[in-house]
Structure formats: C-alpha cells, structure tokens
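# below: sequence and its predicted model.
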Amino acid sequence: MQNILSEKRKQELLHLAADLGVEFRDLSLLQQALTHTSYANESKVSIVHNERLEFLGDAVLELASSTYLFKRFPKMPEGQLTKTRAGIVCSATLARLAANLHLGEYLLLGHGEELGGGRTRQTNLEDTFEAVIGAVYLDQGWDTARDYVLRQLEPEFSRISHGEALKDYKTILQERVYQREGQNIAYELLAENGPDHDKTFVFQVRITGKVMGRGTGHSKKEAEQQAARMALEKMTEKGQGAG
C-alpha cells in the first residue's frame, strides 16, 4: 500500500516541509502523516493512514523531551520531571503547535470528518503533530527528529528555563477564587468521546455559576486543568480576582 502523490500535492508537501525545516527524502511519509483514518476508510483504493506514525511519533516525542529535561535540569527530581514533561506535551499544547504549523490545512479527511470540523479538531491536530514527528524520524533518523521536536517545543522549554515551573492550574484557580468570600468553583463534564483506550474528555469550569473556561484532554484531570487555565487567562485579561 502506498499513498500516491499528484504533482499538485507534491508541491503542497514540499511547501509544508520547508515550513517544518525538514528536507524529506520520501515525501510519501509526510503524506501518510497527514492522512486521517476517515480519508483512508472512504478511499476506493487501499492507502495508509497516520495512526501507526502517530504511535511512533509519540514515543520519539516522549524520549526527546525527557532527554532534554533530564540534561537541562540535573537537580530536578523524578516526580517533577514527569510532571513537567506531562505539562509540556499535553494535548492542548500539541494541538496549538500543530495549528501554528497549519497542519490542519494539509490534512486529508473523509467527507463526514471534513464537514464536522475535523481540520480544527484538537484530537486530530494533536495526532497529526505526533504523526509528522514519526515521519521525520523514519525519513531522517533520530538526530533530526530530536532536533525537530526540540525546535517545536522551544517556547515551552524556555518558559520552564525562565523559572516558570509547571503550574497546577486548578490549585491556582481555587486559591484566587476563594480569596473572595461567597465564590465557588464547579467542574462539569460536557463530553466523553472515543474508544476506551483513546478517550477524549471535555470539561468546563464555572465560577459562582458563570462559565469561565473549557478544556479538552485524554484524561479528566488534563481536561479540568485546561479549563482552569482558560479561566485564569480570562481573569487575568479582565484584571479581576474571579468573575
């Protein structure tokens, strides 16, 4: 099975590769990384989708970020290393990075997925980001893949390097809200999608009844953290304690 490239598609992928800073030897790997399962399922010919590359890219991403943190912070204990890595490579961050690279614009999607907003769906963007890493690794090897990952994550690493330790957004939000008497926080599960081995949760957070944030993640905790983060950002923009 092979993903055949038209001349137009080849030029699109070359443009994307230039933006990624990677000179692919085999553009079909990048094509595969951008092929959603819905597109493969609707195709009349057998083509390869990106799930296997996503699996590989996830492993490369974890090793590259873990190695960086291990070497950059020699005194950081194991528990904090794990927590910091989890904060850096969370679903929301990877989706945001994918959006910054405009990966959604290059995705090959099935008709229903296209109509359902698949190009901007967080899980699709996150999965594609990881699949591209997998493609870079297979095409260029470890050194180039590692450098690519570190280049993409540089803003997140910089934040940690400048002393902005990984924040427990739920705790910070709770502390800020409870500074004002009579206020309260409530987290609500809005959606739970996907198979048991790959679920996605959507939560929103209310502060004294008012919706202040929404978050998505592969665990309830991650989704709640992202909702709390959004709430804190809104509160900061408004220059107020909570609501």
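Okay, I see it.
# only C-alpha atoms from now on, for both contacts and neighbour counts.
Fine.
# show me the helices in this structure, by range?
Per DSSP state H, the chain carries helices over the ranges 7-20, 27-33, 37-42, 51-72, 78-88, 91-100, 103-106, 111-115, 122-140, 142-161, 169-177, 220-238.
# count of neighbours near Leu150?
Here the number of neighbours of Leu150 (other Cα atoms under 10 Å) works out to 17.
# also Ala18?
Burial of Ala18, expressed as a neighbour count using other Cα under 10 Å, amounts to 11.
# tell me the contacts of the closest residue to Glu126 other than its chain neighbours?
Computed as Cα to Cα, 6 or more residues apart in numbering, the closest residue to Glu126 that is not its neighbour in sequence is Ala95, at 4.4 Å. Contact analysis of Ala95 by Cα atoms under 8 Å, 6 or more residues apart in numbering lists 122-126, 129.
# one more pass at 7 Å, please.
Contacts were defined as Cα atoms under 7 Å, 6 or more residues apart in numbering; by that measure Ala95 touches 122, 125-126.
# adding distance to Lys75 and neighbour count, write those out as TSV.
Written out in TSV, the entries for the contacts of Ala95 read as follows (distance: Cα to Cα, whole Å; neighbours: other Cα atoms under 10 Å):
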residue	distance to Lys75	neighbour count
Gln122	34	22
Leu125	34	26
Glu126	31	23
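# okay, those in a markdown table with distance to Gln32 next?
Conversion of these to a markdown table gives the following (distance: Cα to Cα, whole Å):
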| residue | distance to Gln32 |
| --- | --- |
| Gln122 | 19 |
| Leu125 | 14 |
| Glu126 | 15 |
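# which one of these sits closest to Tyr68?
Proximity of the contacts of Ala95 to Tyr68, judged by Cα to Cα, is greatest for Glu126, which lies at 20.8 Å.
# ok, and here's another one to check against it:
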Amino acid sequence: MHQLLVFRDQKLLNHALTHRSYINENPHTQTHNERLEFLGDALLNFLSGEYLYSLYPEKEEDELTRMRSALVNELQLAEFARDVGIPEKMLLGKGAILEKGQENPNLLSSTFEALVGAYYLDSNSDVEAVRLVVQPLFNSVAEDIVAYSSNLDIKNTFQEWVQHNISPKPPQYVTLQISGLSHNPVFLSKVLVNGKQFGEGRGNSKKQAEKAAARNALSNKDALLKIHK
C-alpha cells in the first residue's frame, strides 16, 4: 500500500475518499471530500512550485509557471491517483460507478487532492510529511514535464517556420476523428499548409492533438519542404 494511503485516523482517510455522489445515496454518511480537496489543491500548488524552483534554478518564472501547471493539472493528478491506488478505494454513488467514475480524470484528480489535504491533517499539519510522499511522484514525471512545457508553444514554433519558409498564411488544423470513451476521448488531427498535409497527431483533447500534429510536422520539416515545394 502506498504511504499516502497509510493513516492513523481511518475516518479521515474515508472522508478523503468519499465523493458527493456517495453521500447522496448514503445519508448516514455526513461528509464528502470537497473541503479537503480545497486544502490539498493549495498544498500541491505550493509543493510543486517549491519543487520546481529548487530543481531548476536556471529556469525563469514563465517557464516554471508552465511546468507547475503541467505537474498538477487534472490529467497528471489523475495519473498520480492511479499510481497510489486510489481508484479501487474511492467511495462513489452507484450512478457514478456505472459511469466509470473510477476512471474519470476529474474525479481521480479531485480525490487525489483531497487525500493530500487529509494526509496533511493526519500528520499534525506537517508540510514536510506531505512533501516526503509527493516528491517521489513529482520525481517520476519531472523529465516529461520539462519536455511538455517546452512543447507548449509548439504550434507557434511551427507557424513561424511555415511563414519563414513556405507561406505567409498560417497553418490550418483539422480534426479528423474522435474516438475512445466519452470520458476519455482520443482526437486525431492533421495540420495543413496551403491545403497540403504536413503532420498528424493524437491527443486527449483537440489542443493536444493539434500540438502533436505540429510536433510531427516539425520533426519531418526538411523532407516535407522538399516534397511540397
């Protein structure tokens, strides 16, 4: 069992894992986890900022801000929730279970935040105790976060290359397909330059797919330049 799920006060642990939908169907249970979610969100923003500030002394404020956003965004926190074993322990209402709430990134990330807040309280409000359990999670994705933040402006980079080398007109992005489950869709997009396809990419949102398409186009830009001239 992950250390983040080891509590002295089991009632506090259950509180952190209890979604509002469970309260609605189990009136004897009085408390859902939304206040703890608020506390955990504040802790994670502070700890992630401190972590990145110490780890990357050469980076400026704007890049650190982008990296922090990536480190504690909904999808990343949902991954942390899976890593520590939260899905099978969440207390959800029957409707939420039928809708596969245990796989919903929003519910997972919210529960992870609540768990962090509860762990802080269970540790006598000791930030160091929370730092010790979340830092290994941060370490596990630090390199990916750097790569992600460096790609946040990938569409702008590709547009500048296009306008410098091919055409003053900006690239156009077209969504080709949306597949997957309703709560976890997969978008397929292509990027066109003067009506010709330069790249293709997938992502869990339209923006992510477009960035992946721009990245794909840039990785093949020299060959594509010869073909499309």
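Thanks, I have the structure now. Predicted, not measured: the structure shown is a model, and the values here were computed from it.
# returning to that earlier point: in structure 2, what sits opposite the residue nearest to Glu126 of structure 1 in the alignment?
Taking TM-score structural alignment as the alignment basis, one finds that Ala95 of structure 1 is matched in structure 2 by Ala78.
# then Leu29 of structure 1?
Leu29 of structure 1 is assigned Leu12 in structure 2 as its aligned equivalent, the criterion being TM-score structural alignment.
# name the nearest residue to its match, sequence neighbours excluded.
Ala118 (6.4 Å).
# again, but for Leu94 of structure 1
Closest residue in space to Leu94 of structure 1, ignoring its immediate chain neighbours: Glu126 at 5.1 Å, by Cα to Cα, 6+ apart.
# that neighbour and Val89 touch, don't they?
No: judged on Cα atoms under 7 Å, Glu126 of structure 1 makes no contact with Val89 at a distance of 9.8 Å.
# now which residue in structure 1 aligns to the residue nearest to Leu12 of structure 2?
Counting by TM-score structural alignment, which is the criterion used here, Ala118 of structure 2 corresponds to Ala135 in structure 1.
# for the match of Ala95 of structure 1, give its distance to Leu92 of structure 2.
Distance of Ala78 of structure 2 to Leu92 of structure 2, given as Cα to Cα, to the nearest Å: 16 Å.
# with Asn156 of structure 2 instead?
Note on Asn156 of structure 2: its distance to Leu92 of structure 2, by Cα to Cα, is 42 Å.
# and the two? Which one has more around it.
Shown here are Asn156 of structure 2 and Leu92; by other Cα under 10 Å, Leu92 has more neighbours (23 against 15).
# to which residue of structure 1 is that one aligned?
For Leu92 of structure 2, the aligned residue in structure 1 is Leu109 (criterion: TM-score structural alignment).
# the most centrally placed residue in structure 1 and Lys44 of structure 1, how far apart?
Centrality entry for structure 1: nearest residue to the mean C-alpha point is Leu94, 2.1 Å, by Cα atoms, centre = their mean. Relative to Lys44 of structure 1, Leu94 of structure 1 is positioned 32 Å away (Cα to Cα).
# likewise for Val60 of structure 1?
Counting by Cα to Cα, the gap from Val60 of structure 1 to Lys44 of structure 1 is 32 Å.
# those two: which is more packed in?
Val60 (21 against 8).
# leaving out the residues flanking it, which one is nearest to the counterpart of the more buried one in structure 2?
Val60 of structure 1 maps onto Leu43 of structure 2 when the alignment is built from TM-score structural alignment. Nearest residue to Leu43 of structure 2 in three dimensions, chain neighbours excluded: Gly117, at 7.2 Å (Cα to Cα, 6+ apart).
# please tell me how far that neighbour sits from Leu218 of structure 2.
The value you get for Gly117 of structure 2 to Leu218 of structure 2, if Cα to Cα is used, is 42 Å.
# give the contact list for the residue nearest to Leu12 of structure 2.
By Cα under 7 Å, 6+ apart, Ala118 of structure 2 lies in contact with 12-13, 16, 36.
# tabulate those residues (JSON lines), appending neighbour count.
Written out in JSON lines, the entries for the contacts of Ala118 of structure 2 read as follows (neighbours: other Cα atoms under 10 Å):
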{"residue": "Leu12", "neighbour count": "18"}
{"residue": "Leu13", "neighbour count": "20"}
{"residue": "Ala16", "neighbour count": "28"}
{"residue": "Leu36", "neighbour count": "26"}
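# in this structure Gly110 of structure 1 contacts Ser38, no?
Yes: shown here, Gly110 of structure 1 and Ser38 form a contact pair, counting by Cα under 7 Å, at 4.5 Å.
# could you report the neighbour count for the equivalent of Pro155 of structure 1 over in structure 2?
Aligned counterpart of Pro155 of structure 1 in structure 2: Ser140 (TM-score structural alignment). Other residues lying near Ser140 of structure 2 total 11 when counted by other Cα under 10 Å.
# go on, Leu75 of structure 2?
17.
# that one and Asp9 of structure 2: what is the separation?
Using Cα to Cα, Leu75 of structure 2 is found at 29 Å from Asp9 of structure 2.
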